[in-house]
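J.: fold the stuff below for me.
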Amino acid sequence: MTTALDRPQDLPPTLTMAAATTTVTTTTSVLLADGHHLFRSGLSALLDREPDLTVCSEACDAESAVAQATGDRPDIAVVDLDVPGAGGLRTAELIRSLSPRTAVLLLGAAPRADEVQRAYADGVHGMLRKDVRPERLISTVRELAAGRRVFDPELVLVAIRPGPDTPTRRELAVLRLVAAGSTIGEVANQLSLSPGTVRNYVSSAIARTGARNRCDAIRIARENDWL
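T.: Here you go, the predicted structure:
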């Protein structure tokens, strides 16, 4: 005898089929701000190859970066530390103020200790060197999207390194004249040195202060009241 429990049930077809598995992919939107078109285009192509990342807008200077971040509200803003205009640190500050949900990742060719320190103190979410490996950059973007802060360990070491050494009296004399607009030849004449010796003093002052170039060495000397 067949009971009600033995008989097939009249169920809707959709309920008799195996449940379909639905995969929801969250896409992270990225704004790129860099004054170098070639670098920006390459970075855009790199990120757009990832299924979970999409470049929503690009900017060639600080002003347009802030405007696009305010309008597009991207998840991540990748900003060059030396972006034309206000510079990366100020741009990051404005983006964080006008689009609080946007995490800012700064990229720098050779960030100085004070730049790394300020970025961290200002709440910037991440900072890497521009020569970082592609896979490291991609993983960092994902980490920022997950709410983490990521600073390159090498940059952290730069930030905690002791301050610049004081240039020698002769190095400062050379820097002072260069800062006033004198050429290498003019400095050599004024100090009774050969042009090669003047260049050596400039190079040693750059190395001693940890500067990137002579202009940076002059800046550091002025900030430390050596000039």
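
J.: please make it C-alpha for all contacts and neighbour counts, starting now.
T.: OK.

J.: tell me what the helix ranked longest in the chain is packed against?
T.: In the chain, with assignment by DSSP state H, the single longest helix is helix 195-209. Applying 3 or more CA pairs under 8 Å, 6 or more residues apart in numbering; DSSP states H and E, one finds that helix 195-209 contacts helix 169-179, helix 184-191, helix 214-223.

J.: now the angle between helix 195-209 and the last one, please.
T.: It refers to helix 214-223. 60 degrees (axes from the mean of the first three to the mean of the last three CA atoms, to 10 degrees).

J.: buried residues in helix 214-223, which are they?
T.: Neighbour-count burial for helix 214-223, with 16 or more other CA atoms under 10 Å as criterion, is recorded at 214, 217-221.

J.: that one packs against which elements?
T.: helix 169-179, helix 195-209.

J.: looking at those helices, which is nearest to residue 118?
T.: Among the helices and strands packed on helix 214-223, the nearest to residue 118 by CA to CA is helix 195-209 (18.8 Å).

J.: how about that closest one: buried residues?
T.: Result for helix 195-209 [16+ other CA under 10 Å]: buried residues 195, 198-199, 201-203, 205-209.

J.: and the contacts of stretch 66-74?
T.: Contacts to stretch 66-74, defined as CA atoms under 8 Å, 6 or more residues apart in numbering, come from residues 28-31, 56-57, 59, 77, 91, 94-95, 98-99, 101-102.

J.: this one as well, want them side by side:
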Amino acid sequence: MEANRQRWKAFGWFTLRLSAFALFCAAVYFSEPWRAVPAHWNPWHPLSLDDPMSPVTNWKLAQLKNDPAACLDVLQSADAEMLDYLPLDDYTPVTGCPLSNVVRIRRSNVAFNAPFTVTCPLAVRWVMFESQQLQPLALGHFGTRVARIEHFGSFACRNIYHRASGRRSQHATASAFDIAAFRLDDGTEANVLRHWDDEDAPARAAFLRDVHDAACGYFGTVLGPDYNQPHANHFHVDTSGMGFCR
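T.: Below is the predicted model:
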């Protein structure tokens, strides 16, 4: 008899605790505390081009590689002044180098020396970097904005460093972009080859180094003149890796 009473008592306590836990879960669910979490820290909130970079933002950007429709949805949120682009069907411009989830960029908030084709995820990262870092850095260093970018292109069906064998370059999938120079509204040019270590143009050198360092927070890999001689004249940015910055 006493044993049964103890079992019912234990069962009662268990039921009470279970009910209290259920009430707690219901309170959490209906109060929706996650709505108070900033969007760039909320993994359930859709990615926005205005989101500051955070580990969660970077995670959302990484998901775009396998979700072309979602990536295009993000790009479509950009107004015409922020980005002029054309979504492209998957195609193979050169045998052995098929392209998928790519767009053709004609201009953004800056003009380019030529249109270029990049993967949609790289385009999203570029738009965010340009508005959140590049233009503010130009205003901070020179009091004016970047008007034009000189680049060496994006797609090239080749192995790394043009070697006859070895792994493919990120350029072979249009997942990389090489930047040679920035021209400002007032005509000032910051050229990677000429001004990276130019003691006679310290403002331009400082701007280039700040741009390089800021890019490291937005792209998987960023390479510049301090990496090796082949990158002496440009910044290479791509979506591979996990923050390799040299």
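
J.: let me see the TM-score of these two.
T.: TM-score for the superposed chains, counting by TM-score structural alignment, normalised by the length of the first structure: 0.28, backed by 110 aligned residues with a CA RMSD of 5.9 Å.

J.: dump the helices and strands packed on helix 195-209 of the first structure to a markdown table, plus distance to residue 63 of the first structure.
T.: As requested, these are exported to a markdown table (distance: least, CA to CA, whole Å):
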| stretch | distance to residue 63 of the first structure |
| --- | --- |
| helix 169-179 | 30 |
| helix 184-191 | 37 |
| helix 214-223 | 25 |
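
J.: who wins for proximity to residue 126 of the first structure among those?
T.: Closest to residue 126 of the first structure of these, according to CA to CA: helix 214-223, at 24.0 Å.

J.: how about the helices and strands packed on helix 214-223 of the first structure, which one is nearest residue 141 of the first structure?
T.: The nearest among these, by CA to CA, is helix 195-209 at 32.8 Å.

J.: still on that earlier bit, tell me which of the helices and strands packed on helix 214-223 of the first structure lies nearest to residue 136 of the first structure.
T.: The nearest among these, by CA to CA, is helix 195-209 at 29.4 Å.

J.: please pick the buried ones from the contacts of stretch 66-74 of the first structure.
T.: 28-31, 56-57, 59, 77, 91, 94-95, 99, 102.

J.: ok, residue 15 of the second structure - how many residues close by?
T.: The tally of other residues near residue 15 of the second structure (other CA atoms under 10 Å) stands at 12.

J.: next one: it from residue 178 of the second structure, what distance?
T.: 64 Å (CA to CA, to the nearest Å).

J.: ok and the longest helix of the first structure relative to helix 169-179, angle-wise?
T.: Using the same axes, to 10 degrees: helix 195-209 of the first structure against helix 169-179 is 100 degrees.

J.: next SSE after whichever strand or helix holds residue 17 of the second structure?
T.: According to DSSP states H and E, residue 17 of the second structure maps onto helix 2-31. Using DSSP H and E, the helix or strand that follows helix 2-31 of the second structure in sequence is helix 55-63.

J.: tell me which strands and helices that next one is in contact with?
T.: Right, helix 55-63 of the second structure is packed against helix 120-129 by 3+ CA pairs under 8 Å, 6+ apart.

J.: quick check: next helix or strand after the helix it packs on?
T.: helix 135-142.

J.: circling back: tell me which of the helices and strands packed on helix 195-209 of the first structure sits nearest to residue 41 of the first structure.
T.: Of these, nearest to residue 41 of the first structure by CA to CA is helix 214-223, at 28.9 Å.

J.: tell me which residues touch residue 207 of the first structure, please.
T.: Contact analysis of residue 207 of the first structure by CA under 8 Å, 6+ apart lists nothing.

J.: separation between it and residue 191 of the first structure?
T.: 21 Å.

J.: next: residue 105 of the first structure.
T.: To residue 191 of the first structure, residue 105 of the first structure is 46 Å away according to CA to CA.

J.: more neighbours: which of these two?
T.: residue 105 (28 against 13).

J.: output the buried residues of helix 214-223 of the first structure as CSV; include the columns distance to residue 66 of the first structure.
T.: As requested, the buried residues of helix 214-223 of the first structure are arranged in CSV below (distance: CA to CA, whole Å):
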residue, distance to residue 66 of the first structure
214, 31
217, 30
218, 31
219, 27
220, 29
221, 32
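
J.: quick one: the strands in the first structure, in order.
T.: Ranges of strands in the first structure, per DSSP state E, are 28-33, 53-59, 76-80, 103-108, 126-129, 150-151.

J.: contacting residues around the third one?
T.: Strand 76-80 of the first structure is contacted by residues 28-35, 69, 87-88, 91-92, 102-108, 141, 144-145 when judged by CA under 8 Å, 6+ apart.

J.: now do 6 Å
T.: 30-34, 88, 102-107 (CA atoms under 6 Å, 6 or more residues apart in numbering).

J.: now do the last one
T.: The contact list for strand 150-151 of the first structure (CA under 6 Å, 6+ apart) reads 126-127.

J.: with the first one instead?
T.: Judged by CA under 6 Å, 6+ apart, the contacts made with strand 28-33 of the first structure from elsewhere in the structure are 53-60, 65, 74-79.

J.: can you flag the buried ones in the residues you listed?
T.: Buried, going by 16+ other CA under 10 Å: 53-60, 65, 74-79, out of those.

J.: of the residues you listed, closest to residue 16 of the first structure?
T.: Distance to residue 16 of the first structure across those (CA to CA) is lowest for residue 53, with 37.3 Å.

J.: any idea how far the nearest residue to that closest one once chain neighbours are set aside is from residue 218 of the first structure?
T.: Nearest-residue entry for residue 53 of the first structure: residue 28, 4.8 Å, with adjacent residues in sequence omitted and distances by CA to CA, 6 or more residues apart in numbering. From residue 28 of the first structure across to residue 218 of the first structure, the span is 42 Å (CA to CA).

J.: what's the answer for residue 47 of the first structure, then?
T.: 38 Å.

J.: next one: residue 136 of the first structure
T.: Distance, residue 136 of the first structure to residue 218 of the first structure, using CA to CA: 34 Å.

J.: let me know how buried residue 245 of the second structure is, in neighbour terms.
T.: 18.

J.: excluding sequence neighbours, find me the nearest residue to it.
T.: residue 222 (4.9 Å).

J.: number of nearby residues for the one you found?
T.: By other CA under 10 Å, the residues close to residue 222 of the second structure number 27.
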